[in-house]
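Colleague: Model the following, please.
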Amino acid sequence: MSDGYRNRTNNAVLMKDDVGKAKPTVYSLPHEGHAYGRSEPADVEGAREVTMHWAAHVPRPKMGPETQDFRKLNRAAAKSGVRHAKDLAEFRKGVDIKLIPSGPSGCLPKVIPSDVIPSFAYGQKSRPSTPIAHVVGNTYAMEYEEVMEKGYRALEQDKLVYSKTKIKLTKAAKDRIVAARSRNMMEMLNEAPKEPFKLSKFKKVTARIVLPGLSKASSMPNIRAYAQPEAMSAAEMDTADYDDY
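Modeller: Have a look, this model is predicted:
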């Protein structure tokens, strides 16, 4: 059976398809741009209107003085022997029982600040935001430099007009100063010269070193008298053997 015959028969079973392709249709279909299905009319509110607009809640209107009390009407109808809804409608036409508004239950609502001042804000006030413009513009550094410059100018002016400040002492302060000075002077006069500290075993040790030629010095008698009271004479010192010391 040839391919042409299969296409002419319009039999879905005999139609031959290519590998990787769908079978050609045997029905007379509309053009390729045709959309199948039913076209629904567009909604008045799309996704943008629903998500970008908020519908505020509208509370139910409160019952006014013309509202009837249906509970009392039903009780009165039951006492009058009304058994059907039709009889109840006729009964309501002739009986009018108004609803008495009930008073507030419990404690009265407290008045909060936002009820009196709409712009009132609750919570603890946080610190103000950092002025980035002043930080980047180096405003604080320039202000500090101006303050420092004024301080230096004021210091220079003070130095130009500076004068010694004389401290005026009271009579009691003068007396204390004079007494302290006199006391220090008396201590200096009465204080005996202190003997240098020396161990007891070295107090009686005399000098043993005698350098050659010192006997001819003009200060030798004073040195000998201070260092060795029982010193040898100059002749004995000259004849002494230096190696023995």
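Colleague: CA only for contacts and neighbour counts going forward, please
Modeller: Noted.
Colleague: after the helix ranked longest in the chain, next one along is what?
Modeller: Using DSSP state H, we find that the single longest helix of the chain is helix 139-160. Next along the chain after helix 139-160, taking DSSP states H and E as the criterion, comes helix 171-190.
Colleague: Next, the second sequence, to be compared with the first:
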Amino acid sequence: MGPLDSMDGAPRQGVQRTSQATNVLLTPSELGKVKRITTNLPHEDFAYGLPRPRDAEGAREVSMKWVEHRPNPDAKPGPDFKAMNKLAAMHEKTNSKEQRDFRDQHPKTLKQGAVENKLKQKQPLPSDHNPHHTFGRQTSCRPVEETRLTG
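Modeller: Below you'll find the predicted structure:
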């Protein structure tokens, strides 16, 4: 079958160009079959795209090992906007320009270090001391209000 013949082998009618044989949009498709290839493909060992080196640390390594965040000890604390806005309100600075100027004149920074760690100390739970402690209540002991609401 020549490049200008139709799929059934009959010659095409009308204007015939050699580019018609390689134009994907002009090639007819047969029912139940893949469209025929109109371009010259490279050899079988040809790889499309750039080969990228594999990362040694993949998803499995990342998800199977949990590392807690450790803050940088040399980092400077950021501005404490809550304290500065409260102080500005106490000095009757009501609009945004007055508050910005007041914050520039009276900067406050967030507390960092030992004071912050004391605030974040974990309170002991009852289950820490008693391994048989369970939280919640038994389902048989429902109050009247809950029974009325849920049925």
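Colleague: How close are the two chains, by TM-score?
Modeller: Aligned and superposed, the two chains score 0.33 in TM-score terms (TM-score structural alignment, normalised by the length of structure 2); 88 aligned residues with a Cα RMSD of 5.1 Å.
Colleague: quick revisit: output the contacting helices and strands for the longest helix of structure 1.
Modeller: Applying 3 or more Cα pairs under 8 Å, 6 or more residues apart in numbering; DSSP states H and E, we find helix 139-160 of structure 1 packed against no helix or strand.
Colleague: So what touches that helix?
Modeller: For helix 139-160 of structure 1, contacts defined as Cα atoms under 8 Å, 6 or more residues apart in numbering pick out H134.
Colleague: number of nearby residues for R60 of structure 2?
Modeller: 8 (other Cα atoms under 10 Å).
Colleague: and if you look at the one 3 residues further on?
Modeller: Residues near S63 of structure 2, counting by other Cα under 10 Å, number 9.
Colleague: Just after whichever strand or helix holds it, pick out the following helix or strand.
Modeller: Secondary structure assignment for S63 of structure 2, by DSSP H and E: helix 59-64. Remark: after helix 59-64 of structure 2, the chain's next helix or strand is helix 81-90, criterion DSSP H and E.
Colleague: Can you work out which other helices and strands pack against that following helix?
Modeller: Helices and strands touching helix 81-90 of structure 2, as assessed by 3+ Cα pairs under 8 Å, 6+ apart, comprise helix 96-105.
Colleague: Just want the angle from the helix it packs on to helix 81-90.
Modeller: Orientation check (axes from the mean of the first three to the mean of the last three Cα atoms, to 10 degrees): helix 96-105 of structure 2 against helix 81-90 gives 120 degrees.
Colleague: Isn't L88 of structure 1 up against A76?
Modeller: No. Counting by Cα atoms under 8 Å, L88 of structure 1 does not reach A76; the two are 10.1 Å apart.
Colleague: shared neighbours of these two, anything?
Modeller: By Cα under 8 Å, 6+ apart, no residue touches both L88 of structure 1 and A76.
Colleague: Which element, helix or strand, includes the nearest residue to R92 of structure 1 once chain neighbours are set aside?
Modeller: The shortest distance from R92 of structure 1 to any non-neighbouring residue, by Cα to Cα, 6 or more residues apart in numbering, is to L73 (7.2 Å). Using DSSP H and E, L73 of structure 1 maps to helix 70-79.
Colleague: Show me what counts as buried in the helix or strand that that helix is followed by.
Modeller: On the C-terminal side of helix 70-79 of structure 1, the closest following helix or strand by DSSP H and E is helix 85-94. By 16 or more other Cα atoms under 10 Å, the buried positions in helix 85-94 of structure 1 come out as L88, F91, R92.
Colleague: Can you spell out which helices and strands pack onto helix 85-94 of structure 1?
Modeller: When contacts are defined as 3+ Cα pairs under 8 Å, 6+ apart, helix 85-94 of structure 1 sits against helix 70-79.
Colleague: buried ones in the helix it packs on?
Modeller: Under the neighbour-count criterion of 16+ other Cα under 10 Å, helix 70-79 of structure 1 has L73, A76, A77 buried.
Colleague: Can you tell me which of these is nearest I132 of structure 1?
Modeller: The nearest member of those to I132 of structure 1, counting by Cα to Cα, is L73 at 72.6 Å.
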